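*Asks:* just need the structure, nothing else, for what follows:
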Amino acid sequence: MTFCVYVLLGVLFFGGLGIWAEVVKYYYFRAPNTGAEAIITSLTTYFPALVGAASLQLMFENRNSKPLLAFAVLCLCVLGAIAIWLAIDPSAFYSVVSCVAAIWIWWIANARAEAFRDDLDIDTPLGGNPGKTPPGSLQGFNH
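*Replies:* You can find the predicted model right below:
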């Protein structure tokens, strides 16, 4: 639960606040000199920051795992190249796809983070230890 809330609030809402600001300006205020280009630009600047942070996190936390290191470097290089390309030739479709890919890479980098793990009691679905005698008595109960 903590992980999902962090993804929704931290990564998508607060991390994407620049995107949301442009969407609100475009759709609700019809501000002059704003268009879909501003939304595309905000998408194009969102995903490199997210994938860069997630890739560096993968590199620092998994120094002994060569497959994860290779994955992090590959993601950083590919999405970095896409970011440069989109800065020159903007595309809404590729910006959105790149944002989804960046969120997926962030998910991989943080899926096992201790900070996002919820401590669960394995007896919770049962209501506690079924072998333990409940408190109280049946004295005075007439059946």
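*Asks:* going forward, measure contacts between C-alpha atoms and count neighbours the same way
*Replies:* Fine.
*Asks:* buried set for stretch 20-31?
*Replies:* Neighbour counts over stretch 20-31 (16 or more other Cα atoms under 10 Å) mark 20, 22-23, 25-26 as buried.
*Asks:* meant to ask about stretch 1-11
*Replies:* 3, 7, 11.
*Asks:* chain neighbours aside, what residue packs nearest to the first one?
*Replies:* When you say that, I think you mean residue 3. In space, and not counting its chain neighbours, residue 3 is closest to residue 116: 4.9 Å by Cα to Cα, 6 or more residues apart in numbering.
*Asks:* one more to put side by side:
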Amino acid sequence: MTEHVTKQKNGSWAILGRELQKRTFEPFGHFSFVAYFLLAVCAVGGTGIWLEAYSYFLLPPDPTGTPNSLSPLRTAVITFFPALAGSASLQLIWAENNQKSLRAFAVLVIFALTIVAVFIAPSVAVHHKTALWVGGFASIVALWTWWIANAHQKDLLDPVLDPDVTLGKKNPTAELAGDLDGFTT
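*Replies:* Predicted coordinates for the structure are as follows:
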């Protein structure tokens, strides 16, 4: 019985690992999925970050010569990753009825990234650049969480088209079944 329990424990880790690997790499074969991810999630979803990065790096300092502050960029990053990770994690929790390990993984992600946000939020305790590095890494984890949560989302995946499906047979040059006898307009 001990051997069975040991195999079962190692098995759920292995199953989770395979599922995460599968969900990480399979969507790359679907242009629509990747385009949606880049445009909707990264570009539009990250608008607050892009606007604050633009303000910090490309706008001149104010007329008094005070350099631009990293504080707004920091706030944008700290509000981006918990929201994205939270929604993606809850999607996994609610959608994956049969995969307890994937649901538990989602709980772990939402918990860990919430703790990260709470710890890097106070500007007195954590330097802006440190918060941005940690927030950047957390944002990558949040984006990956969204990716794996939506890896099986049929609306985002390209259909695999078989040209023979529309004909109903394997030989597309063969005569079609049936006739038009008795058909009137």
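*Asks:* one step back: residue contacts, the aligned partner of the residue nearest to residue 3 of the first structure in the second structure?
*Replies:* Counting by TM-score structural alignment, residue 116 of the first structure lines up with residue 156 in the second structure. By Cα atoms under 8 Å, 6 or more residues apart in numbering, residue 156 of the second structure lies in contact with 32-33, 36, 150.
*Asks:* ok, now with 10 Å
*Replies:* Residues near residue 156 of the second structure by Cα atoms under 10 Å, 6 or more residues apart in numbering: 27, 30-37, 150.
*Asks:* for residue 126 of the second structure, same thing?
*Replies:* Neighbouring residues of residue 126 of the second structure by Cα under 10 Å, 6+ apart: 119-120, 132.
*Asks:* quick one: the helices in the first structure?
*Replies:* 2-5, 17-24, 36-61, 66-88, 92-110 (DSSP state H).
*Asks:* now for these, which one comes closest to residue 134 of the first structure?
*Replies:* Of all the helices of the first structure, helix 2-5 sits nearest to residue 134 of the first structure, with 32.0 Å by Cα to Cα.
*Asks:* what span of the second structure is that closest one aligned with?
*Replies:* Alignment of helix 2-5 of the first structure against the second structure: residues 32-35, by TM-score structural alignment.
*Asks:* just stretch 61-81 of the first structure next, same as before
*Replies:* Mapped onto the second structure using TM-score structural alignment, stretch 61-81 of the first structure covers residues 95-115.
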